[in-house]
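Engineer: here is my input, please return the structure:
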Amino acid sequence: MTESFPVRRPSGCPFDPAPEYAAYRRSEAPAKVFTPAGVDAYVISRYDDVRTLLRDSRLSSRLAPSDHVVPDADLDREAESGSILQVDGAAHKRLRRMLATEFAAKRLEAMRPWIAQIVDDRIVDMLKKSGPVDLVQEFALPIPSLVICELLGVPYADRDEFQERSAQLVRVDGWTEETQRASDELNQYIVGLVLAKQAERTDDLLSRLITRGEDLGTPLTLEELVTVGVTLLIAGHETTANMIALSTLALLRNPDQLALLRSDPSKVPGAVEELLRYLSVVHFGLFRHVTDDLTIGSSTIRSGDYLIAALSSANRDETVFPDPDRLDLERQAAAHVAFGFGPHQCIGQQLARIELQEVFTRLFARIPTLRLAVPFEEIDYRENTLVYGMTALPVTWDTPI
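Structural biologist: Purely as a prediction, here's the structure:
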């Protein structure tokens, strides 16, 4: 029997994935579900299976990672040129190789003091207000937005434009005229940005990509550069902003874990890994197209079928993470799959880690009385978007006398 794909988190527990996944993990055969896109797909829910399949060359990522939750998505379209999320094989390796230098650990670590200063500045700005404030708008969103603007060479003054449009593009309730308009406008904006950098190089990622491609004799086309720019602009702030806000809420709801973090700042890197595992903000999983027959458990999946790698389920697999529904900042959680796995694993994951580490090294140390300004039950969540999060997080604190 084919079930409907679970897209809702359990009522009253915003941190947990859909409850159906626990039953899926206990079954020998992967569950077959009917997706909002109008096709059947097999849900891969166990940790080991997810990791195995995400590195299997018989799975294509030519579809957008979460097209299965978009009603009437065009699943027959070709991969978009320059989309590191959609292309496979040699085309993907070429893009990944060109971007790898930009996201190398040494380069990103050199940015850490600057990122720490951004965090400090946002805290100072918040403390100038009498409260309550919306942590999403005043803190969680500006930090990754400033970082990705600096990285790409996007003027920060333009942030409202791309934030509004990217918020529309990560919605999953259908491709509307508003969505098309947001897509067209964001693409036009990045076209102008790329053309300006082709004419005059500056010290930013897009300029270096242009130069690197020319030096290698395989220059990126305008279309490829624009797609890379749009992808990084959206992915570079949507995921991290929602992780900052949702992690803050999770810590406030688990005061014993927050106390542990505040008592020993050396635990921050491990705590960030556990928060990534526990929250899994890419909550619909990754959509893949099967290009050759393969076997999962007792089932044979045929070429032409679709799979969903349920990252949030894999990160709650009790055979890998004991008592998985508990937030435990002392857990060894670095093997989570919150960033995916295999050749398409998130290229910007180390940048996200640095941002999160600097946030949770500073936020509660600088504002020790930070707390919710509304009842927990009144917080609204964004469940119809590719990246799970909140519409707002009202917080307040005690002002020193």
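Engineer: going forward, measure contacts between C-alpha atoms and count neighbours the same way
Structural biologist: Fine.
Engineer: how far off centre is stretch 202-220?
Structural biologist: 26 Å (CA atoms, centre = their mean, to the nearest Å).
Engineer: got the buried residues for that stretch?
Structural biologist: Using 16 or more other CA atoms under 10 Å as the burial criterion, the residues of stretch 202-220 that qualify are 204-213, 220.
Engineer: got the contact list for that stretch?
Structural biologist: 98-99, 102, 150-153, 194, 197-198, 201, 225, 229 (CA atoms under 8 Å, 6 or more residues apart in numbering).
Engineer: can you do 7 Å?
Structural biologist: With contact meaning CA atoms under 7 Å, 6 or more residues apart in numbering, stretch 202-220 is reached by 98, 102, 151-153, 197-198, 201.
Engineer: tell me the contacts of Q257?
Structural biologist: Contact analysis of Q257 by CA under 7 Å, 6+ apart lists 251, 328-329.
Engineer: assign it to helix, strand or coil.
Structural biologist: helix (DSSP: H, G, I helix; E, B strand; the rest coil).
Engineer: let's compare: structure for the following, please.
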Amino acid sequence: MDDPDHARIRRMVTGAFTVKRIEAMRPAVQRMTDELIDEMLAGPKPVDLVEALTLPLPSLVICELLGVPYEDHDFFQANSKVALRREVTAEAVRGAFAEIYQYLSGQIDAKRADPADDMLSELASRVRTGDLTHHDATMLGVLLLGAGHETSANMLALGILAFLEHPDQLAVVRDTDDPKVLASAADEMLRYLTVVHNGQRRLALEDLEIGGRSIRAGEGVIIPGATGNWQADVFPEPERLDVRRDARRHMAFGFGIHQCLGQPLARLELQVVYHTVFRRIPTLRRATDLDKIPFKDDGIVYGVYELPVTW
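Structural biologist: The predicted model follows:
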């Protein structure tokens, strides 16, 4: 979808993701993080950090923001995994998408009858006033629910693993209380990892030249995000993780009118979790060899299926 329809619909949900409104959620995100870590520390070791922390945290946050019951998380997490895997049939992807769509369509119907202070209720009210069709409202819900937990969950787990492999950078994040340093660390990890691996597909509308290469009108272009994030003339020594680097120009959230709407929320979650997990568990370490960790090589969003840790 492009402007003007894109701009019209985007404006309806932009207010929920302003930096000011998301920053107001920091105490709640901190509380959720601490509670999950409390549960983890009270249980046996080793533990799968994905199951214990990095998947439930963003799911809890987006459920609260949208007004989706968290007890349904197994359902939407399972279907999201299918929808984002490369090595599944188109029929399976359509089926998973249809399940999530039907679920959120029902949630919006319920919010129309019994609204609350959440985003699905806001979308439902837009349907009631005629600003949105029921289909568009449901599609927005699908997008927000999927993007709101899957990408963040992978960034959290993979980022923690990256810090464990770079103890000097881990120490900076663990020992600082400077919000600017934590913000810088989150952006650098977003640049360094670039977990979305599907690439942006575009069609050239006119002849142009980029980086000395000619592209003719009508030709297709695939733009992988990692290419820009590892561009040495923009980020010197791009293969080096440096949490004090100014990485704000990274492309992890895209660029232009279609850039990620929820990026303030993703940044907040990364800042809170990276700092808290290493501050509270300073001896955290891998509980298995690196080559035994199952990486998500088969998905649109890169990450790890499991991250066994101990302390």
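Engineer: what about the helices in the stretch 1-150 of the first structure?
Structural biologist: Using DSSP state H, counting those that start in this stretch, the helices found in the stretch 1-150 of the first structure span residues 20-26, 47-54, 89-100, 105-110, 112-127, 135, 142-152.
Engineer: contacts for stretch 150-168 of the first structure, please.
Structural biologist: The contact list for stretch 150-168 of the first structure, computed with CA under 7 Å, 6+ apart, reads 146, 149, 179, 182, 186, 204-206, 234.
Engineer: cool, and stretch 353-369 of the first structure?
Structural biologist: With contact meaning CA under 7 Å, 6+ apart, stretch 353-369 of the first structure is reached by 112, 115-116, 119, 244, 262, 265, 268-269, 272, 370, 397-398.
Engineer: JSON lines for the residues you listed, including distance to I379 of the first structure?
Structural biologist: Shown next, in JSON lines, are the contacts of stretch 353-369 of the first structure (distance: CA to CA, whole Å):
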{"residue": "R112", "distance to I379 of the first structure": "32"}
{"residue": "I115", "distance to I379 of the first structure": "28"}
{"residue": "A116", "distance to I379 of the first structure": "28"}
{"residue": "V119", "distance to I379 of the first structure": "24"}
{"residue": "I244", "distance to I379 of the first structure": "15"}
{"residue": "R262", "distance to I379 of the first structure": "25"}
{"residue": "P265", "distance to I379 of the first structure": "28"}
{"residue": "V268", "distance to I379 of the first structure": "26"}
{"residue": "P269", "distance to I379 of the first structure": "27"}
{"residue": "V272", "distance to I379 of the first structure": "23"}
{"residue": "L370", "distance to I379 of the first structure": "16"}
{"residue": "W397", "distance to I379 of the first structure": "18"}
{"residue": "D398", "distance to I379 of the first structure": "21"}
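Engineer: what residue in the first structure is paired with S214 of the second structure?
Structural biologist: Here S214 of the second structure is matched to T300 in the first structure, going by TM-score structural alignment.
Engineer: ok, and the closest non-adjacent residue to its match?
Structural biologist: Closest residue to T300 of the first structure apart from its sequence neighbours, by CA to CA, 6 or more residues apart in numbering: L294 at 5.8 Å.
Engineer: need the contacts of stretch 202-220 of the first structure in JSON lines (columns: distance to S313 of the first structure and neighbour count).
Structural biologist: Below are the contacts of stretch 202-220 of the first structure laid out as JSON lines (distance: CA to CA, whole Å; neighbours: other CA atoms under 10 Å):
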{"residue": "M98", "distance to S313 of the first structure": "32", "neighbour count": "17"}
{"residue": "E102", "distance to S313 of the first structure": "31", "neighbour count": "19"}
{"residue": "L151", "distance to S313 of the first structure": "32", "neighbour count": "18"}
{"residue": "L152", "distance to S313 of the first structure": "33", "neighbour count": "19"}
{"residue": "G153", "distance to S313 of the first structure": "36", "neighbour count": "18"}
{"residue": "K197", "distance to S313 of the first structure": "42", "neighbour count": "18"}
{"residue": "Q198", "distance to S313 of the first structure": "43", "neighbour count": "15"}
{"residue": "R201", "distance to S313 of the first structure": "44", "neighbour count": "14"}
